[in-house]
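>>> Have a look at this fold, sequence not included:
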């Protein structure tokens, strides 16, 4: 009986080292992030001292210098700048627009130029307007009803989709390709409903492309706020002959040199296996880019700091990469992947944060079923922190170019219900980021990086076909 009691007590006191060690390390990461986090302070400087960081701008270069300096101060094994040529598009003077219901009777409308658009003529552009629900409507109307007019794309984000990113994907084509398609039918310009689920007066910019449209045939493109779009649509139904006027002064310059900002902790056991965590340092120019993607940058920087502060010694090399030019070209992501390939670097894992600094919910994973199952097996470690979502899907734009059969790509998934209220708009500003939510995101990312480093990935060569 005494022997049985002794064995029972012994088993009860013997730790299950793998699980308990992981729990302790992850708790240490969360505790450090929530009591001694650095992300919010870094974001304050990026947002309020530097501001919007459009590729090729002075502010973008200031952000490069600031973040490199902060990484230098962390005592990493190496910090460097990776040169990359980026486009330089300048908005110019603020845009102006109105609708005219009869000669001399006008109502001002909130618009902003889409990134990459050409300017209107010096005196602005004024014409009748034709409303469509998407690019597919152009063919139905035909050139006779479109030529010489301004096309008004008014398909809203679908409010019934709980995933706001799915809703965004369902209508962003009209912003990206709307001008190129409308130009084929003789349109003089396009106005696009902002990608926003909320009714407000903020126009949301974003990238657009003319494709192979000759420069001489490119037409100006602007976004209109959701309230403005609703008013314009209602007025058109009452009076189809109204005219719309807008003026914008944007200009595309020659490419300029910028940089990806990179810092790393060298791996102690497998230094040639590289893990990346990052976000994009550039932003649009209307707000200060706090959610998109200042939050992702400072969270990624804090991942390395949190690992060091909790005393963890990585087996693999862990890099933070702050990519330049995600918003209007993806040059930074492509350059990083190109250089990694040319150096024959072995990247095994990459994690991106580019969905805002809201409360973290989980991760979206682009990987094999075997690696997905391994990550799902860690779910119980995250549940105390209310991280419950582990799904297969999109990871991130900047890490996408690194995709190959032997890499696990992951994206942090925060709650997205408020994200598109701020995305690419004037109100993407620091006061809309919650300190605790931002820190929880950094801790969640650091925890996943820790687990991936400790246990490694399952390479494609070891997966039975």
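Perfect, I can see it now. Source: prediction; values computed, not measured. Numbering: from 1, shown residues only.
>>> C-alpha only now, for contacts and for neighbours.
Will do.
>>> Assumed residue 10 was part of a helix.
Yes - under the criterion used here (DSSP: H, G, I helix; E, B strand; the rest coil), residue 10 sits inside a helix.
>>> what's the spacing between it and residue 3?
Counting by CA to CA, to the nearest Å, the gap from residue 10 to residue 3 is 10 Å.
>>> These two: which is more packed in?
Between residue 10 and residue 3, residue 10 has the larger neighbour count (other CA atoms under 10 Å), namely 11 against 8.
>>> Quick one: name whatever helix or strand follows the one helix or strand residue 179 maps to.
Per DSSP states H and E, residue 179 falls inside helix 173-183. Read in the C-terminal direction, the helix or strand following helix 173-183 is strand 189-193, with elements assigned using DSSP H and E.
>>> what's the offset of that following strand from the middle of its chain?
Using CA atoms, centre = their mean, to the nearest Å, we find the averaged C-alpha position of strand 189-193 to lie 23 Å away from the chain's own average C-alpha position.
>>> Also stretch 427-444?
Taking CA atoms, centre = their mean, one finds stretch 427-444 lying 14 Å from the centre of the chain it belongs to.
>>> Stretch 287-302 too?
Averaging C-alpha coordinates over stretch 287-302 and over its chain gives two centres that are 9 Å apart (CA atoms, centre = their mean).
>>> same check, this time on stretch 219-235
Mean C-alpha position of stretch 219-235 versus that of the full chain (CA atoms, centre = their mean) differs by 25 Å.
>>> Buried residues, that stretch. List them.
If you call a residue buried by 16 or more other CA atoms under 10 Å, then stretch 219-235 has these buried ones: 219-230, 232-233.
>>> Do me a favour and get the end-to-end distance for that stretch?
End-to-end distance of stretch 219-235: 24 Å, with CA to CA as the criterion.
>>> for stretch 168-186, same thing?
Counting by CA to CA, you get 27 Å between the two ends of stretch 168-186.
>>> So which residue is dead centre in this protein?
In the chain, the C-alpha closest to the average C-alpha coordinate belongs to residue 354, at a distance of 3.4 Å (CA atoms, centre = their mean).
>>> any idea how far residue 164 is from that residue?
Residue 354 sits 14 Å away from residue 164, going by CA to CA.
>>> Provide a list of residues in contact with the closest residue in space to residue 371 that isn't next to it in sequence.
Computed as CA to CA, 6 or more residues apart in numbering, the closest residue to residue 371 that is not its neighbour in sequence is residue 458, at 5.9 Å. Each residue near residue 458 by CA atoms under 8 Å, 6 or more residues apart in numbering is listed here: 370-371, 406.
>>> another one to put next to it:
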């Protein structure tokens, strides 16, 4: 009996020592990654070029094609095993001349307001659209007012992002339906146009664009749709309380064209032991046209590229195949993400993990995971390794739009989660520019992504061993 208990003690002692050894090894490997990113990073320089030399990269535009060519060339310089372009047809929508709008409260009494066309909107008639305004707090209120109160008017959706949501993406999700489907629903009640309060927690003069849809609305029934800045939304709402018969004028010159060919940009380091198992890191290469798309999603693009560069520079050779995928057309169609998943399925590729960065280049706080309980518990066992970097946010549920089509089977999906408090100040607005990105925060995010990929490559999700459990404790 004594020998039996002695054996147990020795076994558990071995587990603890093994766990401590792995923890030390992993900590040192991660330290190398962070040091390389912070002391000799490339992500900020890449972003500088994308933002300041190329600029906004709306799908189907010349600048989007420039971004394809630039990132492909930079990936080739890294000495990856493969770099290629994956063709994908994308929508082409152009804004045209800058939008113009004003509020008229009486003969000759006008005040200009800041608007921007929503992506996919039709133009106004050549002379613009002018009508009375009805304010609603969301799509559901249209039914309350009915056609008799809406017909011939411009619907003003003024439900704000809720400031009491600590997770700002929850606040965004709580009101983005009025932007995406507002015009489709308002036209059913005879509205002649739509204005949507910008998805922004800050009070400023920047209108925020974003995708919208007409659903099955016939072309000849569609109405123009625009976002209005938060400051001007407040003004309009206030003046409507005392003068309901005011008129709103807007002029937009946007146009939807035929689809054009573009590309996903893909680079690969082939795995040394299990090359058939594929890990993906990525962001979307396209952006809206108002700013230069530095946070959305230039940051995610260069961080994903940096993951592969960090592995090359530190000498780490992944056991599984590692791909960077720079997706085209996330903003107004998700064509790139769907095409990548379609091709992967047609080739019977085995994707074991995919990580997306599409929440800005702010300080990394952790990750969210689309994973089952066993897989997520294994992820939690790595949490202690991130503690020295003040990264503690590990949540189950959610990943990223472009990698979403890969979901299924045993594939684990993850999204980098930076601090989100300032993200919607710049999201889809002219203020999303390079000067809003902090170099150190960007580089911390790239290293954080590379560290997670290293752990997935080292331990995978097939087995939960006692050494890993020990690390979690």
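Nice, I can see it. Predicted, not measured: the structure shown is a model, and the values here were computed from it.
>>> outside of the helix holding residue 179 of structure 1, which residues touch it?
Residues contacting helix 173-183 of structure 1 (CA under 8 Å, 6+ apart): 114, 134-135, 138, 146, 151, 153, 189-190, 192, 206-211, 213, 217-221, 223.
>>> what's the mean distance for that helix versus structure 2?
Its match in structure 2 and helix 173-183 of structure 1 itself, once the structures are fitted together, sit a mean 0.2 Å apart by mean CA distance after the TM-score superposition for structure 1.
>>> what's the counterpart of residue 29 of structure 2 in structure 1?
Structural correspondence for residue 29 of structure 2 with respect to structure 1 (TM-score structural alignment): residue 25.
>>> oh sorry, the question was meant for residue 98 of structure 2
Aligned counterpart of residue 98 of structure 2 in structure 1: residue 94 (TM-score structural alignment).
>>> where does that match land in three-state SS?
Residue 94 of structure 1, by the three-state scheme (three-state DSSP), is coil.
>>> which stretch of helix or strand covers the counterpart of residue 317 of structure 2 in structure 1?
For residue 317 of structure 2, the aligned position in structure 1 is occupied by residue 313, per TM-score structural alignment. Taking DSSP H and E as the definition, one finds residue 313 of structure 1 inside no helix or strand.
>>> Narrow the contacts of residue 458 of structure 1 to those that are buried.
Here, 16+ other CA under 10 Å leaves 370-371, 406 buried among these.
>>> List just the nearest of those to residue 341 of structure 1.
For residue 341 of structure 1, the closest of these turns out to be residue 406, at 13.3 Å, with distances computed as CA to CA.
>>> Do a quick rundown of the strands in the stretch 351-465 of structure 1.
In the stretch 351-465 of structure 1, strands defined by DSSP state E, counting those that start in this stretch lie at 360-366, 389-392, 408-414, listed in chain order.
>>> matching residues in structure 2 for the first one?
Alignment of strand 360-366 of structure 1 against structure 2: residues 364-370, by TM-score structural alignment.
>>> centre of the chain versus that stretch, how much separation?
Taking CA atoms, centre = their mean, one finds the center of stretch 364-370 of structure 2 at 13 Å from the center of the full chain.
>>> next one: stretch 285-295 of structure 1
Mean C-alpha position of stretch 285-295 of structure 1 versus that of the full chain (CA atoms, centre = their mean) differs by 10 Å.
>>> Kindly report the same for stretch 153-173 of structure 2.
Once both centres are worked out by CA atoms, centre = their mean, stretch 153-173 of structure 2 turns out to sit 18 Å from its chain's centre.
>>> against structure 1, where does it fall?
When stretch 153-173 of structure 2 is compared against structure 1 (TM-score structural alignment), it corresponds to residues 149-169.
>>> got the buried residues for the matching stretch?
For stretch 149-169 of structure 1, a neighbour-count test (16+ other CA under 10 Å) marks 149-158, 164, 167-168 as buried.
>>> and it, how far apart are its ends?
Its first and final residues considered, stretch 149-169 of structure 1 spans 27 Å by CA to CA.
>>> does the residue in structure 1 that residue 268 of structure 2 lines up against sit in a helix, a strand or a coil?
Aligned by TM-score structural alignment, residue 268 of structure 2 pairs with residue 264 of structure 1. Of the three states, residue 264 of structure 1 takes strand under three-state DSSP.
>>> nearest residue to residue 264 of structure 1 other than its sequence neighbours?
Leaving out its chain neighbours, the residue that sits closest to residue 264 of structure 1 by CA to CA, 6+ apart is residue 319, at 4.2 Å.
>>> Can you tell me the SS state at the one you found?
For residue 319 of structure 1, the reduced secondary structure class is strand; criterion used: three-state DSSP.
>>> Look up how far residue 359 of structure 1 lies from it.
Distance from residue 319 of structure 1 to residue 359 of structure 1, counting by CA to CA: 24 Å.
>>> higher neighbour count, these two?
In this view residue 319 of structure 1 and residue 359 are compared by other CA under 10 Å, and residue 319 has more residues nearby, 24 against 19.
>>> wait, what's in contact with the more buried one?
Residue 319 of structure 1 sits in contact with 262-265, 274-277, 304, where contact means CA under 8 Å, 6+ apart.
>>> Could you do residue 194 of structure 1 as well?
Taking CA under 8 Å, 6+ apart, we find residue 194 of structure 1 in contact with 156, 203-205, 223-226.
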